[in-house]
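attaching a predicted model along with its sequence, questions to come.
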Amino acid sequence: MTRIDFHLNVADHLLYTCRLVRKAHGSGLRVVCFSTRPEVLEQLDQLMWTFSDEDFLPHVVTGHPGITETPIVLTDKADDVVHHDLLINLDEQWPPFFSRFERLVEIVGLDEDHKALARQRYKFYKDRGYPLNTFDRAGA
């Protein structure tokens, strides 16, 4: 069963995502970052190239031919999901394919609208019996 972690009070969700991806990749996990908004994936792609001078995060954006070999995938499609270690949800709704993964991370920002949508996702997962964890990242 998928373990679901909510990371709360994150000031910059894309920078935080890069840090999570760096940690997961360093631990040997394969990562999928999901959003149905192309601009989010584009911003994350750019940030992964520039957020650290010391770390390289080998990643591809949906549709790239090397998607099956690359350990980090940025996608808006369930069809592009080729590995199932860690899913990071950057969308407002739950990913329809999240149950294929060992772990799911939900990143919750500071905005009240964002928190309200996260509460709906939390309730969705809880009602289905998924193990849930919360981590308050205020100031992190």
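Done, it's in. Note that the structure is a prediction, hence the values are computed from the model and not measured. Numbering: from 1, shown residues only.

CA only for contacts and neighbour counts going forward, please
Will do.

which ones are touching the most centrally placed residue in the chain?
Nearest residue to the geometric centre of the chain (C-alpha atoms, centre = their mean): I88, 1.5 Å. Neighbouring residues of I88 by C-alpha atoms under 8 Å, 6 or more residues apart in numbering: T17, V31, V32, C33, F34, L104, V105, E106, I107.

below is structure B, check it against A:
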Amino acid sequence: MTEVFFYHLQSRPLEAALPQLLEKCLERGWRCTVQSSSPERIEALDQLLWTYDEASFLPHGTDRQPDSGRQPILLTTSESNPNGATVRFFIDSASAPDLSPYARVIHLFDGNDSDALDHARTAWREARSAGHDVAYWQQGPDGRWQRR
């Protein structure tokens, strides 16, 4: 079964948390897809991942580019998986009906957004009822993740 993790953003924004989680995935040799419901968010993340850290960058591309299937990190608004990702990130209440192609699915949601909280609760119930292993992670005041 797929591991489905829910990351509750409280003390740091998505733009600070997502690059760190993607770095950890790449360190493990995992290919990732980040799905948003907004093309504007994909464009902003595309720029962010090149510049978030002066000492490094995250190799990535968008599904609008040629050869998107070759990207270790793919940014998309689509439910498809052209880069053969084993980890799927859902942001901005994005979702997909079939989680089975992934070893891990990560929902990142803003704890200050009531719509995002409602969406995360619904996704939690759906993942549990489908038999997936679910886990909840919450940010501490220092931005570190704590499993609850």
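Received it, and whenever you're ready, just let me know what you need. What you see is a predicted model, and the numbers here were worked out from it, not measured in a lab.

continuing past the longest helix along the second structure, what's the next helix or strand?
Identified as the longest helix of the second structure according to DSSP state H is helix 114-129. As assigned by DSSP states H and E, the chain's next helix or strand after helix 114-129 of the second structure is strand 133-139.

report the buried residues of the helix or strand that that following strand is followed by.
Later in the chain than strand 133-139 of the second structure, the nearest helix or strand by DSSP H and E is strand 145-147. Residues W145 are the ones in strand 145-147 of the second structure that count as buried (16 or more other C-alpha atoms under 10 Å).

repeat for stretch 105-119 of the second structure
Buried residues in stretch 105-119 of the second structure, defined by neighbour count with 16+ other C-alpha under 10 Å: V105, I106, H107, L108, F109, D110, G111, A116, L117, H119.

the second structure: helices as residue ranges?
14-27, 39-51, 114-129.

packing partners of the shortest one?
This means helix 39-51 of the second structure. The contact analysis (3 or more C-alpha pairs under 8 Å, 6 or more residues apart in numbering; DSSP states H and E) places helix 39-51 of the second structure against helix 14-27, strand 61-62, strand 73-76.

same for the second one, what does it pack against?
Using 3+ C-alpha pairs under 8 Å, 6+ apart as the contact criterion, the elements in contact with strand 61-62 of the second structure are helix 39-51, strand 73-76.

now these in CSV, with mean neighbour count and distance to R147 of the second structure?
Converted to CSV, those look like this (neighbours: other C-alpha atoms under 10 Å; distance: least, C-alpha to C-alpha, whole Å):
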stretch, mean neighbour count, distance to R147 of the second structure
helix 39-51, 15, 26
strand 73-76, 25, 25
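
just send these back as a markdown table, with distance to G131 of the second structure too.
Listed next are those as a markdown table, based on distance: least, C-alpha to C-alpha, whole Å:
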| stretch | distance to G131 of the second structure |
| --- | --- |
| helix 39-51 | 30 |
| strand 73-76 | 26 |
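
of all the ones you listed, which one comes closest to L22 of the second structure?
strand 73-76 (8.0 Å; C-alpha to C-alpha).

superposed on the first structure, what's the mean shift for the closest one?
Strand 73-76 of the second structure: mean distance to aligned residues in the first structure after superposition is 0.6 Å, counting by mean C-alpha distance after the TM-score superposition for the first structure.
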